[in-house]
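S.K.: here's a sequence, model it:
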Amino acid sequence: MRKKKEASILYIVSTPIGNEDDISLRALKVLKKVDAIICEEEKIGALLIKRHNFSAQLEQLNEHNEENYAPQLIERMENGETFALISDAGTPIFADPGRFLLQLALDAGINIIVIPGASSIMTALVRSGFQSDVFTCAGFLSRTTEERLSQLQALALEPRTTILLETPYRLKQLLEAANKVMPDRKAYIGCNLTMAFEHHHYGTFSELFAKFTESPFKGEFVIVFEGHPGRTILSILDTNEKKKARTSERNNDEVTKLESDESTERPQREFRKRPDFSKERSSRFKSQDGGYKKRDAGGYKKRDDGGYKKRDAGGYKKRDDAGGYKKRDDAGGYKKRDDAGGYKKRDDAGGYKKRDDAGGYKKRDDAGGYKKRDDAGGYKKRETGGYKKRDDSGYKKRDDRRSSRSSNDAGMRPPRKRS
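M.R.: Got it, this is the predicted structure:
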């Protein structure tokens, strides 16, 4: 057992939840003698000190600095200082900062004394008139709509009386969600409890939602609603025990079957071996002379030791035996396509794509039908004499010479014959 230090004390003191007269005499005595008061909001702590004329100094501890500042407070307690932890309203630590400080104090063996006081949860539970010997407090629900609905759906199956807490500006959202999940469930809403102007509301969630929609309220409140009428704690426990029993039996059956399979050395699962189609597939595409995918007498793709795509010796891909290939790394830097010089030249001094031996043009037939691109006239010639001239006089000439498409002396189409 850890030995507690006599001089090291941390008091957890409850403060009023609304009515200032609810602070206990014991709480006042403790707050007067401690060295420092740890509060969540310094402004509220200062009002408490001023109202009761305390001399203790204030130490602010909240969710923003608790992790870093709590160890320093523990060190001061170990040196003999006494502290009192208070909340803005009600009991500290419950839905408030201070839990991390409490854990550090427990680990350090510091003496901890709780001073009870007013509680909004117990006040609302007793005032509601619902069953209070067995109840559950769900605290603050999620801020997001979807998660809030999911939580209420789970709480709707709860057989015990349930208590909900929420911030003053989120009453309407909470009632709207409860109205969707359990509109006919009886509920109680206690507003501004312990105050002289406190008020209370009873009805189903559907009725309460309509009431507060018509008359909005912004202030402190607590919601209490009845448990599920068709469920009890014993029925839930019995259902849980049955589920555990079924799960245990299923696990035992699986273990027994596994042990049986291991004892008989049988595999737990048999797999069918896929047949090997590789030989059949290769023989299907293989020709009689050992080549693959033969297409014609000379032009084919051969994939065995004879004709293949060569990539290393000359830096080209060889496709047949007649020298028709794409050369990539020759000194000329071009792709050669045939033996007669018909190729695309890329790095010559002329900087053009040459496709035949003379004239630098694309040749299309033997009779001179071609497109000439680099002649001094700068035109596209189509056949002997028939062309479109573009740059000598800025026009397209069509009728100086006759083209193969012309059918009369004027260079126009012959008239249609009428039948």
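S.K.: make it CA atoms for all contacts and neighbour counts henceforth
M.R.: Noted.
S.K.: and Leu234, how far from Lys344?
M.R.: For Leu234, the distance to Lys344 equals 92 Å [Cα to Cα, to the nearest Å].
S.K.: sequence B follows; please return its structure for comparison with A:
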Amino acid sequence: MSTDAALYIVPTPIGNLNDITQRALQVLEQVSLIACEDTRHSGKLFSHFGIGTKTMALHDHNERQRAQSLINRLADGQSVALVSDAGTPLISDPGYHLVTQVREAGYPVVPLPGPCAATTALCASGLPSDRFTFEGFLPAKTKARVDVLTALLEEPRTMIFYESPRRVLDSLKDLIEVMGPERQVVLAREITKSFETIKGAPAGELRAWLMEDDNRTRGEMVVMVAPHRPEADALPAEALRTTELLCAELPLKKAAALAAQIHGVKKNALYKHGLEAGW
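M.R.: Got it, this is the predicted structure:
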């Protein structure tokens, strides 16, 4: 396998080390240098796989300054790999400025496919996946967070956020304030790891569930929010729950009709919501 002078974007596992690809290992072994978000963190991965390639730190605070030195290496015919602490580089991680400068300098940027927490979580969420928007981390401050959520109130696509354990309850509180307690939310934590958890519920119920056990707010988190649906957002949680339960024994169309009779809501709205939720 050839690693000509190029910048290789190399995804690394988000938890399970077996998720690294054979191609990623080959590139990491053969490049001249690996630029790491945190050399100590990545060093554990490299040690596990017996990779002895030279490394250097490249993070938010030094990326602009170090980009030129990496371009100089490319000019000398060397190849460079970029890794983040976990997952695909540049997805809420450093690398944007480096990639921009390398492309502007005329050198190839070669992306490798691999792990990404956002898409891994989405495919198991049960939320619409044909269209989605990745929003990264919500702001740390309440007002800024509320402003972002307000701007997304009528977003017609599934919304994906990364969140930290120490802020997830505050973020859900603000989401409930802006989008209402009935908005469907799916939390995926510790994806690919031993304590992987994927929990979906109306926002109010999900927050209450998290508060029942401190362990549920630990680890890396992906928060996915159902898209705005004018009819579905107005449906009571009880009607949605009844429909979901009935779907265990009945076709969706029949379940929606029965739940509509029980709760006095429109069956078409329940049916549409059930289709989008994968019931």
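S.K.: hmm, back to that, who has more neighbours out of Leu234 and Lys344 of structure 1?
M.R.: Lys344 (16 against 10; other Cα atoms under 10 Å).
S.K.: for that one, helix, strand, or coil?
M.R.: strand (DSSP: H, G, I helix; E, B strand; the rest coil).
S.K.: map it across to structure 2 for me.
M.R.: When structure 2 is aligned by TM-score structural alignment, Lys344 of structure 1 is left unaligned.
S.K.: so where is stretch 36-51 of structure 2 in structure 1?
M.R.: Going by TM-score structural alignment, stretch 36-51 of structure 2 sits over residues 39-54 in structure 1.
S.K.: just stretch 116-126 of structure 2 next, same as before
M.R.: Using TM-score structural alignment, stretch 116-126 of structure 2 pairs with 119-129 in structure 1.
S.K.: could you do stretch 262-274 of structure 2 as well?
M.R.: Against structure 1, stretch 262-274 of structure 2 falls on no residues (TM-score structural alignment).
S.K.: how distant is that stretch from the center of its chain?
M.R.: 30 Å (Cα atoms, centre = their mean, to the nearest Å).
S.K.: related to what we said a few turns ago, can you list contacts of the match of stretch 116-126 of structure 2?
M.R.: Contact with stretch 119-129 of structure 1 is made by Ile17, Gly90, Thr91, Ser132, Ile163, Tyr188, Ile189, Gly190, Leu193, Val222, Ile223, Val224, as judged by Cα atoms under 8 Å, 6 or more residues apart in numbering.
S.K.: who wins on neighbours among those?
M.R.: Most crowded among the contacts of stretch 119-129 of structure 1, counting by other Cα under 10 Å, is Val224 at 27 neighbours.
S.K.: return the residues in contact with it.
M.R.: Contacts of Val224 of structure 1 by Cα under 8 Å, 6+ apart are Ala124, Leu125, Ser128, Thr161, Thr162, Ile163, Leu164, Ala187, Tyr188, Ile189.
S.K.: again with Thr167 of structure 1
M.R.: Glu220, Phe221.
S.K.: show me the contact partners of the longest strand that structure 1 contains.
M.R.: Identified as the longest strand of structure 1 according to DSSP state E is strand 5-13. By Cα under 8 Å, 6+ apart, the surrounding residues in contact with strand 5-13 of structure 1 are 27, 30, 77-87, 91-92, 105, 109-117.
S.K.: tell me the contacts of Ile110 of structure 1?
M.R.: Contacts for Ile110 of structure 1 (Cα under 8 Å, 6+ apart) come out as Lys4, Lys5, Ser8, Ile9, Leu10, Met77, Glu78.
S.K.: conserved subset of those in structure 2?
M.R.: Retained in structure 2 by both residues aligned by TM-score structural alignment, their matches' Cα atoms under 8 Å are the following of the contacts of Ile110 of structure 1: Ser8, Ile9, Leu10, Met77.
S.K.: tell me how many other residues surround the counterpart of Val146 of structure 2 in structure 1.
M.R.: For Val146 of structure 2, the aligned position in structure 1 is Leu149, judged by TM-score structural alignment. Neighbours of Leu149 of structure 1 under the rule other Cα under 10 Å: 19.
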